[in-house]
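[1] Pasting the sequence and the predicted model now:
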Amino acid sequence: MIPDLVVIGAGSAGITAARNAASLGATVLLVERDKPGGDCLWTGCVPSKALLAAARAAHAVRTAGRFGVRVLDPPKVEFAAVLDYVRGVQREIEPVDSAEGLAAAGIKLVTGSARFTGRRELMVDGEAMHFRTALVATGSAPLLPDLPGLDEAPVLTSDTVWEMEKLPSRLVVLGGGAIGCEFGQAFGRLGCDVTVVEVEERLLPAEEPAVSRVLADVLLAEGVRVLTGATPLRWSDGELLIRSSDGVEESLLGDALLVAVGRRPRTDELGLDAAGVHTDPGGHLAVDTRLRTSNRRIYAAGDVTGAPPFTHVAVAHGAVAAHNAVLGPWRTAPTDALPWVVFTDPEVARVGLTVAAARELPGQLKVRRVNAAHVDRAVAEGRGEGFSVLVGDSRGRLVGATLVSPHAGESITELGAVLQRSGRLRDIADLVHPYPTFAEGPWLAATQQRRAELGRPRARRLVAAARWAYDLWLRVRWPGNR
């Protein structure tokens, strides 16, 4: 029997697509060469957030004194126990994506490697099969730069860091993006002497400059050394040779090197040419807005398409691809209101445009910023280092938001919903937010804009007219109460 949909890759995009397609009555074959669950469960989101939780606990003990809580002995981090905790979290989540769980949803899971041999044919571990439609959801892998010495000695990546058995005394992190900053802070809190090296002039270079400053200050305060504008030259015998933007060379000692400079699509040995599937210059599968490849019977979803490499984006892609593969290509993949979070402490969350990107829009922007020092919850918890920025277009419609605060990732979805529906900053101001919460930050920023609008001459005239009309109504309605 020819399956309605063959899904290659049992990660977040693939499993979501398989489950959705099966729920629509399609026969689904899911092919995975390793374990179902993908990077998110085994090397990405789940283990990294468990590690961050352990690091946050260690940091909380060390800094409890500022709340008047005296810790008599310094905390001792047992790295083996930390890894046991991480693996325990994985074991707890694993059954959701297990072969048994997938079978219960009507999905046949095959362990093996898939390779296209034609436009509607593929081989799975030597067995030929046809398909009605197929979905490539093979994800991405850590990118290793062309740096002398990397191929001569083992280095760590976000995939292999979980194989460590001992916490390194000195850790050099190459890359100041989201993964580098998260791991840099986490291992610093667990007791490593950490240096983060970034070739750009600031951490998280795609974010607001103020984000980079806050995060660098936080890391420095916690003892993490941050070197920006630094070009790596060579890794050899536990030393990373770098050159600063001023041309000064320096050797950084490290018991381990963690490389976090980006990711590359996993398309090796898929036989894309045989299937007539085109790729872009970066090796990602080229797709249209409905996630169709150049072979209209083959779809692609998640990291392999070059979309932002986040699990929630992969899940959204998987849902769209399944619908289109089974019911016809009518749904488009979301692009404009995709939130993302850097899970440092404080968290960095953004949806939509930065201020710099929004300046390309016509008309005058409406930019409102509130520092965390004005948010009562942040003051109560001693977390005044962050801020909230809302960016509106010339009509006051929200086009971007950046939050830096604890739990920023929990607040950004609300702003994404406003942005997706072309809502205005005043719509955020009209929402009643519970007090005291960190979510009050963006609300205060929106309230600033609302009050600024009421302060304009035309608005003042309208307010004055409304007050006059109300006073007249009172005089007519109750003439004796003057």
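    Alright, I've got the coordinates.
[2] Going by C-alpha atoms from here, please, whenever you check contacts or count neighbours.
    Will do.
[3] Give me the buried stretch members for the one helix or strand Ala103 maps to, please.
    Per DSSP states H and E: Ala103 is located in helix 99-104. For helix 99-104, the neighbour count (16 or more other CA atoms under 10 Å) marks Ala99, Leu102 as buried.
[4] Show me what the next helix-or-strand element following it is packed up against.
    As assigned by DSSP H and E, the chain's next helix or strand after helix 99-104 is strand 107-111. Contacts defined by 3 or more CA pairs under 8 Å, 6 or more residues apart in numbering; DSSP states H and E place strand 107-111 against helix 12-23, strand 28-32, helix 99-104.
[5] does Arg368 really touch Thr447, like I thought?
    No: Arg368 is not in contact with Thr447 according to CA atoms under 8 Å; the separation is 9.1 Å.
[6] Name the SS class of Ala128, please.
    Using DSSP: H, G, I helix; E, B strand; the rest coil, the structure places Ala128 in strand.
[7] give me the number of residues near it?
    Applying other CA atoms under 10 Å, we find 13 residues neighbouring Ala128.
[8] residues contacting it?
    Contacts for Ala128 were tallied using CA atoms under 8 Å, 6 or more residues apart in numbering; they are Glu121, Leu122.
[9] hmm, 10 Å instead?
    Contact partners of Ala128, counting by CA atoms under 10 Å, 6 or more residues apart in numbering, are Ala114, Arg115, Phe116, Thr117, Glu121, Leu122.
[10] Over to Gly328?
    Arg290, Ala321, Ala322.
[11] which helix of this protein spans the most residues?
    Secondary structure of the chain read by DSSP state H shows that its longest helix is helix 457-477.
[12] residue ranges of the helices in the stretch 101-250 of the chain, please?
    Taking DSSP state H, counting those that start in this stretch, the helices of the stretch 101-250 of the chain run over residues 178-189, 209-221.
[13] who touches both of Arg368 and Thr447?
    Common neighbours of Arg368 and Thr447 (CA under 10 Å, 6+ apart) are Leu425.
[14] Look at the closest residue to Ala307 other than its chain neighbours and say how many residues are nearby.
    Closest residue to Ala307 apart from its sequence neighbours, by CA to CA, 6 or more residues apart in numbering: Val313 at 7.6 Å. Counted by other CA under 10 Å, the residues lying close to Val313 total 22.
[15] alright, now check it against this:
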Amino acid sequence: MAEYDFDLIIIGSGAAGLTIASGAAQLGVKVLLIEKEKQMGGDCLHYGCVPSKTLIKCAKVRHQMSKAESYGLPAPKLDPVDFSKISAHIKSVIETIQPHDSPERFESLGAVVRFGIASFTDAHTIALAPQDGGTPEHISGKIIVIAAGSTPSAPPFKGLDQVEYLTNETVFFQQSLPPKLTVIGGGPIAVEMAQSLHRLGSQVTLLQRSANILSKEDADMAEVVEQSLREDGINVITNSSIEEITKDGDQISVHYGTKEHPAQKVTSDNLLVALGRTPSVHALNLENAGVEFSKKGIPVDEKMRTNVPHIYAVGDITGKYQFTHAAGYEGGIVIANAVFKMPRKADYTLIPWVTYCDPELASIGYNEKRAKDAEIEYTVRTEEFASNDRALAENQPEGKLKLLQDNKGRVIGVQIVGIHAGELINEWVAILGGKVKLSTLAGAIHPYPTLGEINKKVAGSILSEKVFSPFTRKVLRTLFKYRGKA
């Protein structure tokens, strides 16, 4: 049997890599964790979840201040935003969290942490090149996990390579806010950033190629968010086709067309491109290990294995569900299969996700689009936030909850668009994951007034049709001689 330097080598210290390194090291596995950047934590900590949610909070606070009169409060005098101070605040939040993902912490658990650029020389050997470009060191591993993440996509728009533009890796750390900003994209990152930067003071135009923003969501749910963007003052242009990007001095123009108006342009001080992410596959020399890959990522089976059985891939690099919580979940799948040697398959049926716009949009299980694609027969039940007393007290009655049931009455999905939807979906994570009956939810005591009552109410409305049915009334009249309305 071959002797390897390490039992397990992990390339990348994002959510998946850290999950695997922590679990495996504490189980007595000899682990090497490799990170190409100067700090651990991956995109989520440095360019994604943490900075974006911090920025979103800053923007929401300012927006609420601007709406003070709608709460019966005096209108405050709001000075222009100094974005350098917001950027400093974002950095301070990252620095506060950074110790959780520090080399010292993971080395204390038993892992070896090395910084450098990793690439395959063969199926069991990694060439680790120093970040300063020095001579690579060759390190072997019995099992190798690729968790190298992704980078912002650079679409092949004519002229894009001739201008400097923002992505999620640069937008948080600008020293000033662009007076005018064009956002290309209509997915979660585009929507979150467009709304936040507009609320902080930028005049924003958002260009989306589809008929709706958040095109993976049901149109009626996405429309609630789109209406909010428009009410904020964002110029949302859908069904647009980008033709060319040009620069004139300090100004950037995006030339685009729609069916009604084929030749238009929008000019701004800066451009934010948010059209998805590209798996970071090319620098790894995967062909040296015989690992199959494409520009869409590394294909894996249900156990997170590549076509080479001892090499796993997890997180964004697979091109599947590009969420931090999905990456962490996949890390657990690898621990079960690679360390415990217990067959465990990934199941994404009940993976939740949230777009942190205002109002938030959260989802778990099937929405109508996915149910139709899967040819599942379903019925829909909705509850409006306008009927929730806490939402009214918070002055945020926009949105609704939508629940899907199959033809056997089983809940197959829930979508929520409204205030704190991302928190409200967590109750459905437990309900659907734990196979809790709707009768249990309907009978549970929820504190009043809370937004969570909307979950109880939709369950109660389904059960009430059975409890208060004509059949039930007939039985009770027969048994107890009740004389009320039949």
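    The structure has been received and is ready for your questions. These numbers were taken from a predicted model, which means no experiment stands behind them.
[16] Got a TM-score for the pair?
    Here the superposed chains carry a TM-score of 0.93, computed using TM-score structural alignment, normalised by the length of the first structure; 468 aligned residues with a CA RMSD of 1.9 Å.
[17] for the most centrally placed residue in the first structure, what are its contacts?
    The centroid of the first structure falls nearest to Trp340 when counting by CA atoms, centre = their mean (3.9 Å). With contact set as CA under 10 Å, 6+ apart, Trp340 of the first structure has these partners: 308-313, 348-352, 402, 409, 412-413.
[18] Can you tell me which of the residues you listed is closest to Gly271 of the first structure?
    Nearest to Gly271 of the first structure among those is Pro309, at 23.0 Å by CA to CA.
[19] Wasn't that closest one part of a strand?
    No: Pro309 of the first structure is assigned coil when assessed by three-state DSSP, not a strand.
[20] counterpart of it in the second structure?
    By TM-score structural alignment, Pro309 of the first structure lines up with Gln322 in the second structure.
[21] Now the contacts of Gly328 of the first structure in TSV, please, with extra columns for secondary structure, neighbour count and distance to Glu208 of the first structure.
    Below are these laid out as TSV (DSSP: H, G, I helix; E, B strand; the rest coil; neighbours: other CA atoms under 10 Å; distance: CA to CA, whole Å):
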residue	secondary structure	neighbour count	distance to Glu208 of the first structure
Arg290	coil	22	31
Ala321	helix	36	33
Ala322	helix	33	35
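[22] preserved in the second structure, out of these?
    Retained in the second structure by both residues aligned by TM-score structural alignment, their matches' CA atoms under 10 Å are the following of the contacts of Gly328 of the first structure: Ala321, Ala322.
[23] how about Asp101 of the second structure, what's its partner in the first structure?
    Checking TM-score structural alignment: Asp101 of the second structure goes with Asp97.
[24] about what we covered before: centre of the chain versus the helix holding Ala103 of the first structure, how much separation?
    Counting by CA atoms, centre = their mean, to the nearest Å, helix 99-104 of the first structure is centred 28 Å from the centre of its parent chain.
[25] Same question for stretch 216-224 of the first structure.
    22 Å.
[26] One more: stretch 70-83 of the second structure?
    For stretch 70-83 of the second structure, the distance to the chain centre is 30 Å (CA atoms, centre = their mean).
[27] ditto for stretch 131-148 of the first structure
    18 Å.
[28] Provide the aligned range in the second structure for it.
    Against the second structure, stretch 131-148 of the first structure falls on residues 141-158 (TM-score structural alignment).
[29] and if you look at stretch 204-213 of the first structure?
    Using TM-score structural alignment, stretch 204-213 of the first structure pairs with 214-223 in the second structure.
[30] Burial check on the aligned residue in the first structure for Lys30 of the second structure, number of neighbours?
    In the first structure, the residue matched to Lys30 of the second structure (TM-score structural alignment) is Thr27. Thr27 of the first structure has 19 neighbours, counted by other CA under 10 Å.
[31] right, and Thr27 of the first structure touches Ala17 too?
    No: in this structure, Thr27 of the first structure is not within contact of Ala17 by CA atoms under 10 Å, at 12.0 Å.
[32] rewinding a little: residue contacts, the match of Pro309 of the first structure?
    Gly149, Ser150, Gly276, Arg277, Pro279, Gly315, Asp316.
[33] need the contact list for the first one.
    Put plainly, it is Gly149 of the second structure. Gly149 of the second structure neighbours (CA under 10 Å, 6+ apart): 11-17, 42-43, 277-281, 297, 313-319, 322, 327.
[34] That one and Ser84 of the second structure, how far apart?
    Going from Gly149 of the second structure to Ser84 of the second structure by CA to CA, to the nearest Å gives 28 Å.
[35] and the equivalent of Lys408 of the second structure over in the first structure, how many neighbours?
    Counting by TM-score structural alignment, Lys408 of the second structure lines up with Arg395 in the first structure. Around Arg395 of the first structure there are 12 other residues, counting by other CA under 10 Å.
[36] picking that back up, using TSV, lay out the helices and strands packed on strand 107-111 of the first structure together with distance to Asp193 of the first structure.
    Shown next, in TSV, are those (distance: least, CA to CA, whole Å):
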stretch	distance to Asp193 of the first structure
helix 12-23	34
strand 28-32	38
helix 99-104	41
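[37] Tell me which of those is the most buried.
    Highest mean neighbour count among those (mean count of other CA atoms under 10 Å): helix 12-23, with a mean of 26.
[38] how much does that helix stray from the second structure?
    Mean deviation of helix 12-23 of the first structure relative to the second structure after superposition (mean CA distance after the TM-score superposition for the first structure): 0.8 Å.
[39] so that helix versus strand 28-32, what angle?
    160 degrees (axes from the mean of the first three to the mean of the last three CA atoms, to 10 degrees).
[40] which helices and strands does helix 12-23 of the first structure pack with?
    Identification of packing neighbours for helix 12-23 of the first structure by 3 or more CA pairs under 10 Å, 6 or more residues apart in numbering; DSSP states H and E yields strand 5-8, strand 28-32, helix 38-42, helix 99-104, strand 107-111, strand 133-136, helix 311-327.
[41] okay, the third one sits on what stretch of the second structure?
    Same thing as helix 38-42 of the first structure. Using TM-score structural alignment, helix 38-42 of the first structure pairs with 42-46 in the second structure.
[42] can you list contacts of the matching stretch?
    12-18, 35-36, 39-40, 48-52, 90-91, 93-95, 97-98, 101, 147-151, 168-169, 172, 323-324.
[43] related to what we said a few turns ago, overlap in contacts, Thr27 and Ala17 of the first structure.
    Here Thr27 of the first structure and Ala17 share the contacting residues Leu5, Val6, scored by CA under 10 Å, 6+ apart.
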